[in-house]
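Asks: just coords:
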């Protein structure tokens, strides 16, 4: 089969690799029909995170089950499925409490099942990891494209909103205009926020934020952005979604949080070395909640809204490529020419 392989910073190639096979009775093999390139994939692409040369890549799979192990009960060949970015057994202490990203099995796409940016993938612990799409939507392309973000960014944006305590009538500030930040806006709107201030630096992305429910946008940088957001919220918001993970974005989130407020943080803290923002939070009694999003815990409720037509995060995909176009997709995201790239293999 063909799959995307990492060969070094700035070097992603499509290569021929062995087809995955059932290795354990709890496995499934899935033929990928849709997947995506994630902002976190850019870390190794830019050389900001170590990844072994020759590694298969991609962690947002959607496709059709081709084969299952003897102990798989919840899916069968022919089922349309999607899966979150984190593999989970569904049975350990942490999976039972909904903290799927802390699964005791500690498996991940790429290392343990093959990368999702390929023609096929092996899904370990298929019953705990794969989510079946109802048959009536199995070939509905619009529905499938709206469901694809549930594998990662929509669930992650939702985790930010839930962690920040967003509810009906609230004012929320979303820091970051990447795919996760845009989905955070959508999640805050879904949870009933009355005002949503989206903070970012790209006008085209802030346009998407407004279409997702942002009532105000802030495109300034640095202290000017903080001042504008605080003015818009009369001193800060009780609910702040940090969706980037950079030191500057954490500092911004701390600065725009209202005394007694809560920051829901989901941006992976790559390169955050200073803890100065903790002093700001401490002085204002601001709570910090969140972490890596247990997307599997949210997929069922978000899928229900997608399929009934009340939730559609698909506009985050501003570029679509085939498998051969994955290297170009990485380049486009790296150079900010695309918010998020969808890969279609059908």
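Replies: Received the coordinates, thanks. Just so you know, these numbers come straight off a predicted model, no measurement behind them.

Asks: from here on, contacts and neighbour counts on C-alpha atoms
Replies: Will do.

Asks: just the strands in the stretch 51-200 of the chain please.
Replies: Secondary structure of the stretch 51-200 of the chain, counting by DSSP state E, counting those that start in this stretch: strands at 55-56, 62-68, 80-82, 120-123, 131-132, 171-175, 195-199.

Asks: Which strands and helices lie in contact with the longest one?
Replies: Counting contacts by 3 or more Cα pairs under 8 Å, 6 or more residues apart in numbering; DSSP states H and E, the secondary-structure elements packed against strand 62-68 are strand 28-37, strand 80-82.

Asks: immediately after the longest one, which helix or strand?
Replies: Which is strand 28-37. Next along the chain after strand 28-37, taking DSSP states H and E as the criterion, comes helix 41-45.

Asks: other SSEs contacting that next one?
Replies: helix 326-334.

Asks: Quick check: buried residues in the helix or strand following the helix it packs on?
Replies: Per DSSP H and E, the first helix or strand lying C-terminal to helix 326-334 is strand 340-344. Of the residues in strand 340-344, 340, 341, 342, 343, 344 count as buried by neighbour count, 16 or more other Cα atoms under 10 Å.

Asks: hold the first one in mind and look at this next one:
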């Protein structure tokens, strides 16, 4: 089969790999129909977060995909089942013609899904990232702490994850949802969804937050990019007894400084979110699929251009450089 190969940081190629086989109970081979590029894929390939096992993995680092089971040793997912693939993010293999998984890391697509309907499949594929955002938001803002009409939420970054956080904050009832980014085109999407857009550095995010919150600060700040400087700003923007949610990957392995004194004096809760793929029953991904399939959530802004697998390196460079202002790019084996 053909699949992506990342032999070293900064190098993405496509090469031949042995076809995977389902040999253990519960294992599946999925023929990938579509995969999408996540910001964490860019961190892994270009920004120094290459997993030690990544160079040996076909399809690495793709971890957002939909496909059909073509070989199965699972009673739950027989051959022919259409699935959302949710491999552990750091070891995904979606940028390949075939992917070996177990049935704990796939979710069946809704009944009636048409395998020939590319647009429908691509919309449902967004449940992978939307599911990670639902999982994160339930940690950042637990259900026992309902949003009040006076609450303010700030989302830093309006990539696909940031836009999903915008939509979820509005669903939860935050009065003000402020979204910041460097890209005016992505901010236009945030505006259409109902957020107050802030085009940094042309606008001062702190000033906008102070204005909409009447000087109190943000009750919830979600850092959805993965930059140290934004994590620092998130702590500064938070209101006393507020919550700061860290969703973006750290910039490096090892220690990272945070403004702990400020967080301590404000009595903040700093919450990270990772490993939605380990959630029992993959509840958040199932809920994400339901909401998308029933039209409760807007994902059409994520349906950017498609690239064949052989052009995965070009697609990842385009995503890295934000060419065209697209929110998401799709790889179609």
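Replies: Cool, got the structure. Worth saying up front: this structure is predicted, and the values here are computed from it rather than measured.

Asks: on that earlier part again, including distance to residue 278 of the first structure and mean neighbour count, could the strands of the stretch 51-200 of the first structure go into JSON lines?
Replies: Below are those laid out as JSON lines (distance: least, Cα to Cα, whole Å; neighbours: other Cα atoms under 10 Å):
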{"stretch": "strand 55-56", "distance to residue 278 of the first structure": "36", "mean neighbour count": "22"}
{"stretch": "strand 62-68", "distance to residue 278 of the first structure": "39", "mean neighbour count": "24"}
{"stretch": "strand 80-82", "distance to residue 278 of the first structure": "37", "mean neighbour count": "26"}
{"stretch": "strand 120-123", "distance to residue 278 of the first structure": "39", "mean neighbour count": "28"}
{"stretch": "strand 131-132", "distance to residue 278 of the first structure": "38", "mean neighbour count": "22"}
{"stretch": "strand 171-175", "distance to residue 278 of the first structure": "17", "mean neighbour count": "30"}
{"stretch": "strand 195-199", "distance to residue 278 of the first structure": "20", "mean neighbour count": "26"}
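
Asks: between the ones you listed, which gets nearest to residue 276 of the first structure?
Replies: Counting by Cα to Cα, residue 276 of the first structure lies closest to strand 171-175 out of those; the figure is 17.7 Å.

Asks: what's the angle from that closest one to strand 195-199?
Replies: With axes from the mean of the first three to the mean of the last three Cα atoms, to 10 degrees applied, the angle from strand 171-175 of the first structure to strand 195-199 works out at 10 degrees.

Asks: residue ranges for the helices of the stretch 51-200 of the first structure, please.
Replies: Ranges of helices in the stretch 51-200 of the first structure, per DSSP state H, counting those that start in this stretch, are 93-96, 126-129, 141-147, 153-163, 179-190.

Asks: right, so the ones you listed: which one is the most enclosed?
Replies: Mean neighbour count (mean count of other Cα atoms under 10 Å) peaks for helix 179-190 among the helices of the stretch 51-200 of the first structure, with a mean of 30.

Asks: one step back: which of the buried residues of strand 340-344 of the first structure lies closest to residue 316 of the first structure?
Replies: So of those, ranked by how close each gets to residue 316 of the first structure (Cα to Cα), first place is residue 340, at 6.0 Å.

Asks: Aligned counterpart of the closest one in the second structure, please.
Replies: Under the alignment by TM-score structural alignment, residue 340 of the first structure pairs with residue 328 in the second structure.

Asks: Tell me how far residue 170 of the second structure lies from residue 149 of the second structure.
Replies: Relative to residue 149 of the second structure, residue 170 of the second structure is positioned 10 Å away (Cα to Cα, to the nearest Å).

Asks: Next: residue 323 of the second structure.
Replies: Separation of residue 323 of the second structure from residue 149 of the second structure (Cα to Cα) stands at 37 Å.

Asks: try residue 288 of the second structure
Replies: Note on residue 288 of the second structure: its distance to residue 149 of the second structure, by Cα to Cα, is 25 Å.

Asks: next one: residue 301 of the second structure
Replies: Going from residue 301 of the second structure to residue 149 of the second structure by Cα to Cα gives 27 Å.

Asks: go on, residue 211 of the second structure?
Replies: 16 Å.

Asks: From the centroid of the first structure, which residue is nearest?
Replies: The centre of the first structure sits closest to residue 153, judged by Cα atoms, centre = their mean, with a distance of 2.1 Å.
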